[in-house]
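Engineer: Next comes the sequence, and after it the predicted model I'd like to discuss.
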Amino acid sequence: MLIEPAFFIGHGSPMNALEHNALVQQWQSLTQGRKPKAILMISAHWYTKGTAVTAMPAPRTIHDFYGFPEELHQVQYPAPGSPELAAEIKSLLAPHQVVLDLSWGLDHGAWSVLMHMFPDANIPVVQLSLDQHLAPAEHLQLAKKLAPLRQQGVMIVGSGNVVHNLRMLDWQSTRPPLWAEQFNQQIKEFLLTKNFDAIAQYQYSGEAARLAVPHPDHFLPLLYVLGSMLEGDEISLFNDEILYGALAMLSVQLRNKTPD
């Protein structure tokens, strides 16, 4: 079986679910012609006390936002779940405790991206939560245990934003502030040199990091994609824009070049 790629998607506004802009067209192009056995999604919007994984056969579509058009609230992404994959993830992450969750579903960090990447919603999706008690470096180490899934036909997708500070949004912005550009550039340099340990220590990078990542939830999904890197992977970046002064759409692809 082919080794599935892994993606970190800068997901931005929920309105991207309804858009056909250059950002989402890039998401679509990444997966044309691909049909993984299943998808493991790590979204910024499931930030929990402890680690959980969705284990229901039919996860619901969660509209976890407000103030958006009714059209967005009507979107459904009826992808099946995979209790079997959830059980395997629980086993892979042992002895770290993982709860098999039957109540969450797919939040907008998941479906707003997947509905462009896999519009037919016919591939099983399992969502893994972000344990708020773990340090970023611990998330990275946990993610490494999930890497073998890619060799079994499971695509790993993280959804968040490298720079995400809603209090600093400037709707009239034509040029990002220096702190946003500095942090985004630093993360890009670490990505291209595969210095993932430095990325997992981002919180010690000074004032720019404090402003770019005031809360870790949108940054942590990146670490799950990086932790899934396999021998033979090449890393590439795309959608490198900073919107409204405080929302980086920087996205990452890991694609394996090992001959079959």
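Structural biologist: Yes, it's here.
Engineer: When you work out contacts or count neighbours from here on, use the C-alpha atoms and nothing else.
Structural biologist: Fine.
Engineer: Ala58 belongs to a strand, doesn't it?
Structural biologist: No: assigned with DSSP: H, G, I helix; E, B strand; the rest coil, Ala58 falls outside any strand and is coil.
Engineer: What distance do you get for it to Val125?
Structural biologist: 9 Å (Cα to Cα, to the nearest Å).
Engineer: Spit out the residues that contact the two alike.
Structural biologist: Jointly contacting Ala58 and Val125 under the rule Cα atoms under 8 Å, 6 or more residues apart in numbering are Ala79, Pro80, Gly81.
Engineer: higher neighbour count, Ala58 and Val125?
Structural biologist: Under the criterion of other Cα atoms under 10 Å, the comparison of Ala58 against Val125 puts Val125 first, with 33 against 19.
Engineer: Included below, for side-by-side comparison, is a second structure:
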Amino acid sequence: MNAINENDYTRALKGWKKPELPPKAILVISAHWETEGTWITGMDHPQTIHDFFGFPKALFEVQCPAPGDGKLAQKIATDLPDQNIQVDQEAWGLDHGTWAVLCHIYPEANIPVLQLSLDKKKSLKEHYELGRQLNYLRDEGVMILGSGNIVHNLRAIDWNLNAKPHHWNVEFDEWVAKHLEDKNFQPLVESPLKSEAGRLSIPTLEHYLPLLYVIGAADPRDSLDYLFEGYQNASMSMRCLSFG
């Protein structure tokens, strides 16, 4: 619903002070594309995917006309032969993990967008290491965008958007934030599930994994900026961050 609603979170995305030079392309790691093996979208005109049900008609009418970049997709696959990245020409496109964010920060939809899938068989460390290998793309003008949630527990959701967050939501979100600010990323890779707060915050991994790509692609000289800090529906952290 954040794609079509106005709230503190969406206003923060719209108000983000973007880099002076727009990226040449955006590579998105979305929580909503899990696969066997690692895939990257390679079509020049990716379809808009509405990968959900039971929501208002207006959400199904959202379209993301951003182009793709087949040549860049093939280049990335070639650049990282050990990852055995497969180029998808027709099966996927841009899911709501991608367009629900980009519609606020780049509403013009004139920058090529690619999606990289989450290999269900990779360990947390392997996802992080792939993020590190993608770091070189930043020097080539490619923005690496992770779309998920630090905390995402639908089993504990309160349908009141502004409900008080569960104590474990706040505890884990602040634990992650401290390690981000200290640039001490290893606990985020090695031990997010060791605490009860972590296990409640990450009942399944897919919404947490995009963060590992972002911190993997971060550079020691980067500064950390929070676009937004807050919670929704009691069991979601909406913390948004950027390195640059």
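Structural biologist: Arrived safely. Only a predicted model underlies this, so the values are computations on that prediction, with no experimental measurement involved.
Engineer: After superposition, what is the TM-score?
Structural biologist: In this superposition the chains share a TM-score of 0.94, using TM-score structural alignment, normalised by the length of the second structure; 241 aligned residues with a Cα RMSD of 1.5 Å.
Engineer: So Ile105 of the second structure versus Glu6 of the second structure, what's the distance?
Structural biologist: Taken as Cα to Cα, the span from Ile105 of the second structure to Glu6 of the second structure is 14 Å.
Engineer: quick one, longest helix in the second structure?
Structural biologist: Using DSSP state H, we find that the single longest helix of the second structure is helix 167-182.
Engineer: so that one matches what in the first structure?
Structural biologist: Under TM-score structural alignment, helix 167-182 of the second structure corresponds to residues 178-193 of the first structure.
Engineer: Likewise for stretch 133-148 of the second structure?
Structural biologist: Aligning stretch 133-148 of the second structure against the first structure (TM-score structural alignment) gives residues 145-160.
Engineer: How about stretch 42-57 of the second structure?
Structural biologist: Going by TM-score structural alignment: stretch 42-57 of the second structure matches residues 55-70.
Engineer: Now do that stretch: distance from first to last residue.
Structural biologist: In stretch 55-70 of the first structure, first residue to last residue: 29 Å (Cα to Cα).
Engineer: what does that stretch contact?
Structural biologist: Residues outside stretch 55-70 of the first structure that contact it (Cα under 8 Å, 6+ apart): 15, 73, 75-84, 86-87, 100-108, 111, 126.
Engineer: From the chain's centroid, how far away is that stretch?
Structural biologist: Relative to its parent chain, stretch 55-70 of the first structure has a centroid offset of 17 Å by Cα atoms, centre = their mean, to the nearest Å.
Engineer: Kindly report the same for stretch 44-54 of the first structure.
Structural biologist: The answer for stretch 44-54 of the first structure is 13 Å, by Cα atoms, centre = their mean.
Engineer: spatially speaking, which residue is in the middle of the second structure?
Structural biologist: Ser147 (1.7 Å; Cα atoms, centre = their mean).
Engineer: Contact partners for that residue?
Structural biologist: Residues near Ser147 of the second structure by Cα under 8 Å, 6+ apart: Val28, Ile29, Ser30, Ala31, Gly97, Thr98, Val101, His207, Pro210, Leu211.
Engineer: Mark which of those are part of strands, please.
Structural biologist: Among the contacts of Ser147 of the second structure, the members found in strands (DSSP state E) are Val28, Ile29, Ser30, Ala31.
Engineer: No further queries at this time; thank you.
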